[in-house]
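Asker: below is the sequence, then the predicted model.
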Amino acid sequence: MKHALILAAGLGERMRPLTEHTPKPLLEVNGKPLIVHHIEKLAAADVRYIVVNTSHLADRFPEALGDGSRWGVRLRYSYEGPVPLETGGGMLKALPLLGPEPFIVVSADIWSDIDYAALPREPRGLAHLVMVPNPDFHPHGDFALAAGQLHEGDGPAGAERLTFGNVGVYRREIVEGEPPGRFKLLPMYRRAIASGSLTGERHDGFWRNVGTPAQLDELRHALTAA
């Protein structure tokens, strides 16, 4: 895969006051912005074209990241306006910049050791999601995983409910044809599950959501202690 989308358009409301003047993806961990963690990992996986969707304090991103040449990639920005378009609307708006082939999508506000190079280049269905064990703040998970297929509810016998780790590989068809505007991806996931076209894998390595100042502090502590 040569293309990726980094979701960075959120308002960062739960991270205030840290996000009053700095977008959440530009908050620093280990001396560099959160989003740079993903850019470096994507570049190492031979991704060469990265789209960053933006809204809150959008001008700060090109100021901090430039055109991506320092990492050997080309960065382009998809500005959504002052109100973010949610995951689905943001992906749809970014499609013209992503090319025709499947692409990686990652949320800027996670930190993980997921190997982007090991993700499938061609998902069997519309998308392939990386699932993680349910964190304390989301104990019931999102979907059930069984034999590489994702299911609603508890799924078939032997399935395990897991949490979406905000990393996946998508075909553009998952949102193509939707009306432009603000919408989440969840209805698209459910349609894909119903047609048997949403696959997944379990990741048992390091993964953290970075949504609040406390979670940011916990990540910094975990990385220092490692």
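Answerer: Yes, it's here.

Asker: C-alpha only now, for contacts and for neighbours.
Answerer: Will do.

Asker: ok, residues contacting stretch 34-53?
Answerer: 1-9, 24-28, 71-80, 90, 94, 97-98, 106, 108-111, 115-117 (C-alpha atoms under 8 Å, 6 or more residues apart in numbering).

Asker: end-to-end on it?
Answerer: Distance across stretch 34-53, first residue to last, is 15 Å (C-alpha to C-alpha, to the nearest Å).

Asker: buried ones in it, by neighbour count?
Answerer: Using 16 or more other C-alpha atoms under 10 Å as the test for burial, stretch 34-53 gives 34-43, 45-53.

Asker: put this next to the previous one:
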Amino acid sequence: MKAMILAAGKGERLRPLTLHTPKPLVRAAGVPLIEYHLRNLAAAGFRQLVINHAWLGEQIENHLGDGARFGLEIAYSAEGEPLETGGGIFRALPLLGDEPFLVVNGDIWTDYDFSSLRRPLTDLAHLVLVDNPAHHAGGDFRLYDSQVEDAIAGQPSLTYSGIAVLHPRLFAGCRDSAFKLAPLLRDAMREGLVSGEHFRGRWVDVGTHERLADVERLLASEV
């Protein structure tokens, strides 16, 4: 199974850190955020990786190179302007092939074991969901008997972690343009073609300076 890291965002809420450094290379405990993913993916048995980029993307390529020092083979999908999540994945499909692939947001930190996703996918997508963080209390979806459905007001919900396994067929009929992933997932949910799981481990959406500090506190607690 191949993997893809989404790394095309500008990280505007992390300014001034991201004025001259792409968000995936912002450091937590002295290590660029994206390197935590690379190490965990390699440890989980992944070998082929695609990374998309836009803002200051050449810095990502220069820093990571071909991925050999991480035990990976990295291919890059460059975007002149960010294509959003769905468009970025669609642009990279020729590099990902015809089989299901893992996708992970480059701006999260987690101790999730990616090896658990290296299994056959019977649906169009499998989502990893987490408890709703304070900054996203309304959640995204609900999990019912391992199937993911759209959230319903007043009922318990969970937040999409930014980790999923997707089948290329999810993008059937799409065109090379900027578009979001969520509408495609919701269409598949209505057909009962999205499975999911509830991850209760450590996970941080590193979107602000405060949450970057949360990651550093978690890492410090491991020492």
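Answerer: Good, I have the coordinates. It should be emphasised that the depicted structure is a prediction, and the values quoted were computed from it without experimental measurement.

Asker: ok, back up a step: buried ones among the contacts of stretch 34-53 of the first structure?
Answerer: The neighbour-count test (16+ other C-alpha under 10 Å) marks 1-9, 24-27, 71-80, 90, 94, 97-98, 106, 108-111, 116 as buried among these.

Asker: ok, which stretches of the first structure are helices?
Answerer: Here the first structure has its helices, by DSSP state H, at 34-44, 60-65, 86-94, 186-194, 213-225.

Asker: any chance of the ones you listed in CSV, plus distance to Ala147 of the first structure?
Answerer: Formatted as CSV, the helices of the first structure follow (distance: least, C-alpha to C-alpha, whole Å):
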stretch, distance to Ala147 of the first structure
helix 34-44, 27
helix 60-65, 40
helix 86-94, 26
helix 186-194, 14
helix 213-225, 31
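
Asker: just give me the match in the second structure for Gly177 of the first structure.
Answerer: Applying TM-score structural alignment, one finds that Gly177 of the first structure aligns to Gly173 in the second structure.

Asker: neighbours of its match, how many?
Answerer: A count of neighbours around Gly173 of the second structure, defined by other C-alpha atoms under 10 Å, yields 6.

Asker: ok, His151 of the first structure next?
Answerer: So His151 of the first structure, with other C-alpha under 10 Å, has 25 neighbours.

Asker: for it, what is the corresponding residue in the second structure?
Answerer: In the second structure, the residue equivalent to His151 of the first structure is Glu149, according to TM-score structural alignment.

Asker: residues touching that match, list them.
Answerer: By C-alpha under 8 Å, 6+ apart, Glu149 of the second structure lies in contact with 141-143, 186, 189-190, 194.

Asker: same check on Val167 of the first structure?
Answerer: Contacts of Val167 of the first structure (C-alpha under 8 Å, 6+ apart): 104-107, 129-130.

Asker: tell me the counterpart of it in the second structure.
Answerer: Under the alignment (TM-score structural alignment), Val167 of the first structure maps onto Ile163 of the second structure.

Asker: setting aside sequence neighbours, what's the nearest residue to its match?
Answerer: Excluding its sequence neighbours, the residue lying closest to Ile163 of the second structure (C-alpha to C-alpha, 6 or more residues apart in numbering) is Val104, at 4.5 Å.

Asker: the one you found matches what in the first structure?
Answerer: Match for Val104 of the second structure (TM-score structural alignment): Val106.

Asker: and the gap between Ala137 of the second structure and Gly201 of the second structure?
Answerer: For Ala137 of the second structure relative to Gly201 of the second structure (C-alpha to C-alpha), the value is 18 Å.

Asker: now Pro156 of the second structure
Answerer: Per C-alpha to C-alpha, Pro156 of the second structure is found 19 Å from Gly201 of the second structure.

Asker: strands along the first structure, start to end?
Answerer: Counting by DSSP state E, the first structure has strands at residues 3-7, 28-29, 32-33, 49-54, 74-79, 103-107, 110-112, 127-132, 143-146, 149-151, 160-170, 198-202, 207-209.

Asker: angle of the longest one against strand 127-132?
Answerer: Interaxial angle, strand 160-170 of the first structure versus strand 127-132 (axes from the mean of the first three to the mean of the last three C-alpha atoms, to 10 degrees): 140 degrees.

Asker: average offset between strand 160-170 of the first structure and the second structure?
Answerer: Once superposed with the second structure, the aligned residues differ from strand 160-170 of the first structure by a mean of 0.7 Å; criterion: mean C-alpha distance after the TM-score superposition for the first structure.

Asker: what is the orientation angle of that strand with helix 86-94?
Answerer: 20 degrees.

Asker: contacts for stretch 180-199 of the second structure?
Answerer: By C-alpha under 8 Å, 6+ apart, the residues outside stretch 180-199 of the second structure that reach it are 84-87, 112, 123-131, 143, 146-150, 170-171.

Asker: buried sites along it?
Answerer: Those would be 181, 184-186, 188-189, 193-198, for stretch 180-199 of the second structure by 16+ other C-alpha under 10 Å.

Asker: and for stretch 142-159 of the second structure?
Answerer: Buried residues in stretch 142-159 of the second structure, defined by neighbour count with 16+ other C-alpha under 10 Å: 142-143, 147-151, 157-159.

Asker: from those residues, which two are the most distant?
Answerer: Across those, the longest distance by C-alpha to C-alpha is 14.2 Å; it joins Gln147 and Thr159.

Asker: follow-up on the earlier one: for the contacts of Glu149 of the second structure, give me a markdown table that also has distance to Ala213 of the second structure.
Answerer: Conversion of the contacts of Glu149 of the second structure to a markdown table gives the following (distance: C-alpha to C-alpha, whole Å):
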| residue | distance to Ala213 of the second structure |
| --- | --- |
| Phe141 | 27 |
| Arg142 | 29 |
| Leu143 | 30 |
| Arg186 | 33 |
| Met189 | 35 |
| Arg190 | 38 |
| Val194 | 33 |
